[in-house]
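> Sequence first, then the predicted structure:
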Amino acid sequence: MVNRLIAKKINLYIELMRLDKPIGIYLLLWPTLWSLWIASGGEPNWIVVLIFYLGTIIMRSAGCVINDLADMKIDPLVDRTKNRPLAKGSLSKNEALLLFIFLIFIGFCLVLLLNRLSLYIAIFGAIITIFYPFSKRFFPAPQLFLGIAFSLGVPIAFASQTNSMPLISWIIFLCTIVWIIFYDTQYAMADKKYDLKINISSTAILFGDYERLFIFIMQLIFLGFLVAIGILQSFNFLYFLSILFSSFLLIYQVFLIKDRDPKRCIKAFKNNNLVGAIIFAGIISSYSF
């Protein structure tokens, strides 16, 4: 009986951290891996890679917990979120808060294994991560804060490898922010009617009927940044081939969101995982051949 209760509680914590839905972890991990490979010239330290892999899981989990804490009163009003542990009362606010503090502590311990510059950036990232879910109440484009928070693996990767922030790191950072903004706008399109009812902001609402055009423009900017990265790093044709394949996926996403169907918008959002993987394959290929 006791073991069953413990197992149930653990499952609730897993659900709260979205570990049962790892797509968010993958989307955060790809730009971090891009950066680790580029910063190290294609030869990253595998212990450092492991630290970043664990750090990505921890900080994404922490982001999910603080998001649900911020939204625990409005999540019950949205079909897609009404069954989350905090929304349905399966976990208490204090239990979630203790979990968040624990995750931040583990993340802090991991970043202590890196250098001081990495620590400073990580502290800034933790602050932005906490701020993001509350920005949805007063800032018209909260995806900007999400983009910054979830792109900070890029500068931390360069800081850990080079103890500096070279030009290429800023370009990858901006590229990742743009990517996150447009794929989270796709995600926000699925909740648009609910967000309007409960007065929550998003870029999907901000751009109204032009949200698909906004996404398309951001996709073009994203591709432009990817090309710039390839040119600056003198990558071979395999990298640029990966951009071409990724552009086909982005076109596919445009068609998916065409009718604003919530399920197809979520499908477009998830499709970005493949985009990140293909670009990473292109980067590895450029260092291998």
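Sure thing, it's come through. Here the structure is a predicted model, which means the values were calculated and not measured.

> From here on, just use CA atoms for contacts and neighbour counts.
Will do.

> and Leu33, how far is that from Ala228?
Using C-alpha to C-alpha, to the nearest Å, we find Leu33 at a distance of 18 Å from Ala228.

> Of these two, which one has the most company?
Neighbour count, other C-alpha atoms under 10 Å: between Leu33 and Ala228, Leu33 has more, with 23 against 16.

> correct me, but the more buried one touches Ile279?
No: counting by C-alpha atoms under 8 Å, Leu33 does not reach Ile279; the two are 10.2 Å apart.

> Where do the helices of the stretch 151-289 of the chain begin and end?
With DSSP state H, counting those that start in this stretch as the criterion, the stretch 151-289 of the chain has helices at 153-162, 167-190, 192-197, 203-206, 211-232, 237-256, 262-288.

> and the residue nearest to Leu114 when sequence neighbours are not counted, how many neighbours?
In space, and not counting its chain neighbours, Leu114 is closest to Ser160: 5.8 Å by C-alpha to C-alpha, 6 or more residues apart in numbering. Around Ser160 there are 22 other residues, counting by other C-alpha under 10 Å.

> Contact partners for the closest residue to Phe269 other than its chain neighbours?
Of all residues not flanking Phe269 in the chain, Tyr183 sits nearest, at 5.3 Å (C-alpha to C-alpha, 6+ apart). Going by C-alpha atoms under 8 Å, 6 or more residues apart in numbering, Tyr183 touches Ile215, Ala268, Phe269, Asn272.

> let's bring in a second model and compare:
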Amino acid sequence: MSTTSMQPSPPVVPRSRFALYLDLIRWDRPAGWLVLLWPTLSGLWVAAGGFPGWHLLAVFVLGTVLMRSAGCCVNDVADRAFDRHVKRTAQRPVTTGAVSVREALLVAAVLALLAFALVLTTSTAAVLCSVPALLVTIFYPYTKRFFAMPQAVLGVAFSFGIVMAFAAVQGQVPAAAWLLWFGNLFWVLAYDTEYAMVDRDDDLRIGIQTSAITLGRFDVAAITAFYLIFLAIWAWVLAPYALGTPFYVALGLALAQVVWHWSLIRTRSREGCFKAFRENHWLGCTLFAGIVLGYALKS
């Protein structure tokens, strides 16, 4: 026996509660809140006709991060019995028992209350919109048990930032806001179906419902269609705002990214599908940049 094999294993250093909470809210994976942030900020810019001011910008950036983090806590509590059977999620703090259900729900409540406190500094309309947004966020994880397309419910929740942005700026929610909300729902369907494709085999085995399972062999075609519907609706809704060349260049670049995503997912490999999901925030960032530049050049 070699001397190396006889050496004792290094002691396991217990992790701090703070480090576990950071894992719980996926702090090291910003792609999850960036796909929420870009459409929210796009809605904020459109609602304000340009830069919305530092107060609203801070409210919606911080609020987005806080609510996504709270949503992760609720999701992990709801899915704790399933997560242990999926390789990608087996080490999440709640399913391993490193963080208790009570702790996770307490963290979620604190984060949600902080986000609500930020909304209270805006308008009554935004406060009223925040209630259904929170309820859908809580309800979403449980739809995986009975609804064939739970990603659509996630799309409803993830798109509410657009509606709240208009409510905060204008004190009302015009038709344009609801149309942008509806269009963004298709983007969420696209990228979260890519995400669901990563775990399709595990989800089939444990009995979870996902859009990747429901769509079956039409998954790649459907995802591509979802992207195109999203971009078509946003192009149509924003056309009257005369954002000019920057916005249409951004649309062209977004379409190029759709082609890139198709190339990543067409073989349905786990690596390709996960990469496609992780890189989705660039598509949202591209559209946001086009909107910002469009307003900047108008002023």
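Cool, got the structure. None of these values were measured; they are calculated from a predicted model.

> Superposing both, give me the TM-score.
TM-score for the superposed chains, counting by TM-score structural alignment, normalised by the length of the first structure: 0.96, backed by 285 aligned residues with a C-alpha RMSD of 1.2 Å.

> just to revisit the earlier point, how about the helices of the stretch 151-289 of the first structure, which one is nearest Asp71 of the first structure?
Smallest distance to Asp71 of the first structure across the helices of the stretch 151-289 of the first structure (C-alpha to C-alpha): 11.6 Å, for helix 192-197.

> In the second structure, what stretch matches the closest one?
Under TM-score structural alignment, helix 192-197 of the first structure corresponds to residues 200-205 of the second structure.

> just stretch 73-90 of the first structure next, same as before
Under TM-score structural alignment, the match for stretch 73-90 of the first structure is residues 81-98.

> start to end distance for the matching stretch?
Taking C-alpha to C-alpha, the first and last residues of stretch 81-98 of the second structure lie 14 Å apart.

> Name the residues of it that are buried.
Phe82, Asp83, Arg84, Val86, Thr89, Ala90, Arg92, Pro93, Val94, Thr95, Ala98 (16 or more other C-alpha atoms under 10 Å).

> with those residues in mind, which one is nearest to Ser269 of the second structure?
The closest of the buried residues of stretch 81-98 of the second structure, once distances to Ser269 of the second structure are taken by C-alpha to C-alpha, is Val86, at 16.4 Å.

> Quick check, that closest one in contact with Leu204.
No: at 10.8 Å, Val86 of the second structure does not count as touching Leu204 under the criterion of C-alpha under 8 Å.

> ok so, going back, which residue in the second structure lines up with the residue nearest to Phe269 of the first structure?
Under TM-score structural alignment, Tyr183 of the first structure pairs with Tyr191 in the second structure.

> go on, Ala159 of the first structure?
Under the alignment (TM-score structural alignment), Ala159 of the first structure maps onto Ala167.

> Contact partners for that match?
Contact analysis of Ala167 of the second structure by C-alpha under 8 Å, 6+ apart lists Ser123, Ala125, Ala126, Cys129, Val173.

> one more time with 10 Å, if that's ok
44, 47, 122-130, 161, 173-174, 177 (C-alpha atoms under 10 Å, 6 or more residues apart in numbering).

> That one and Gly97 of the second structure, how far apart?
Ala167 of the second structure sits 40 Å away from Gly97 of the second structure, going by C-alpha to C-alpha.

> what's the answer for Val136 of the second structure, then?
26 Å.

> swap in Asp219 of the second structure?
Separation of Asp219 of the second structure from Gly97 of the second structure (C-alpha to C-alpha) stands at 34 Å.

> What of Trp38 of the second structure?
Taking C-alpha to C-alpha, one finds Trp38 of the second structure at 34 Å from Gly97 of the second structure.

> do the same with Leu264 of the second structure
For Leu264 of the second structure, the distance to Gly97 of the second structure - C-alpha to C-alpha - is 35 Å.
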